[in-house]
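**Q** missing the sequence, but the structure's below:
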């Protein structure tokens, strides 16, 4: 879904050798070396694109969850969103991603928590961008 009005544009640049290179944002707030994870045959020891995507998706989804929680007058105190991003061969010569969002809503009953998570999935820009392109599983973690 394309926004009606763009409010902010982030700009990042990749240099070096792609997954074994370097990324930085135009404003200098992000400046990281990258490394292929050991699980994919690399050296590991540095950030990778899947971690960056997971961090962005988790933060964005958490914001959407807090918005829908406020609208529903739900207590989202102590909420946590964990994004797990997987990568692997897609069977046609390329690679694909999977995402699992694991949400903790300790102050919300499970059925209501599942409704809030589903509503946040409709609001979150990352969810809207990935819908139909990446399998995204939504999980509400059982209260401890």
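**A** Done, it's in. Predicted model, so just to flag it, every value in this text is computed and none were measured.
**Q** going forward, measure contacts and count neighbours with C-alpha atoms only.
**A** Fine.
**Q** SS state for the most centrally placed residue in the chain?
**A** The centroid of the chain falls nearest to residue 57 when counting by CA atoms, centre = their mean (1.8 Å). Assigned with DSSP: H, G, I helix; E, B strand; the rest coil, residue 57 falls in the helix class.
**Q** Correct me if wrong: it contacts residue 83.
**A** Yes. Contact criterion CA atoms under 8 Å: residue 57 and residue 83 qualify, at 6.5 Å.
**Q** Look up how far residue 35 lies from the closest residue to residue 33 other than its chain neighbours.
**A** Excluding the flanking residues, the one nearest residue 33 by CA to CA, 6 or more residues apart in numbering is residue 22, at 4.3 Å. Relative to residue 35, residue 22 is positioned 9 Å away (CA to CA, to the nearest Å).
**Q** Could you do residue 119 as well?
**A** 35 Å.
**Q** Look at the two and report which has more neighbours.
**A** residue 35 (20 against 16; other CA atoms under 10 Å).
**Q** also this one, for the comparison:
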């Protein structure tokens, strides 16, 4: 693989109750275990960061596919939900739900664009076969 860009981050402190920062200083924040998992909450957590990254990356892939297919789209959005839970084998696993909105496009055409984006998105390629990812196209 020809690497185009490398992001670098460092986690310090007590894991999920610590601090994360990127080398370039763009991200520098505390992280906390969410209340739903018995923590204090009130700060970012790895699942929030993953959801934000996946949503942005998938949205970029969606727009790239639309441009490549010469399909005009506007006011699109991608929402990501990242769930964490026991994998039944003593560890934890993730599940992702992506909600894709492409207004004013027939549902079948919008679904085809979302499916194509799922094939080229780096997050989708990294997670394929490792975690459950559901892609749903909605009208709003």
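**A** That came through fine. This is a predicted model, so every value here is computed, not measured.
**Q** TM-score for this pair?
**A** Here the TM-score for the pair of chains, by TM-score structural alignment, normalised by the length of the second structure, is 0.98; 140 aligned residues with a CA RMSD of 0.7 Å.
**Q** before we move on, the earlier item: can you pull the contacts of the counterpart of the residue nearest to the centre of the first structure in the second structure?
**A** Aligned counterpart of residue 57 of the first structure in the second structure: residue 54 (TM-score structural alignment). Counting by CA atoms under 8 Å, 6 or more residues apart in numbering, residue 54 of the second structure makes contact with 80, 123.
**Q** how about the strand or helix carrying residue 136 of the first structure, which residues of the second structure does it hit?
**A** According to DSSP states H and E, residue 136 of the first structure maps onto strand 135-140. Under TM-score structural alignment, strand 135-140 of the first structure corresponds to residues 132-137 of the second structure.
**Q** Comparing that stretch with the first structure, how large is the average distance?
**A** Its matched residues in the first structure lie on average 0.3 Å from stretch 132-137 of the second structure after superposition (mean CA distance after the TM-score superposition for the first structure).
**Q** Tell me the buried residues in that stretch?
**A** Using 16 or more other CA atoms under 10 Å as the test for burial, stretch 132-137 of the second structure gives 133, 135, 137.
**Q** need those residues in JSON lines with distance to residue 112 of the second structure, can you?
**A** Formatted as JSON lines, these follow (distance: CA to CA, whole Å):
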{"residue": "133", "distance to residue 112 of the second structure": "16"}
{"residue": "135", "distance to residue 112 of the second structure": "11"}
{"residue": "137", "distance to residue 112 of the second structure": "10"}
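**Q** can you pull out the helices in the first structure?
**A** Ranges of helices in the first structure, per DSSP state H, are 49-71, 110-123, 125-130.
**Q** Out of those, which gets nearest to residue 5 of the first structure?
**A** Residue 5 of the first structure sits nearest to helix 125-130 of all the helices of the first structure, at 13.4 Å, using CA to CA.
**Q** Could you list every helix and strand that that closest one packs against?
**A** Using 3 or more CA pairs under 8 Å, 6 or more residues apart in numbering; DSSP states H and E, the elements in contact with helix 125-130 of the first structure are helix 49-71, helix 110-123.
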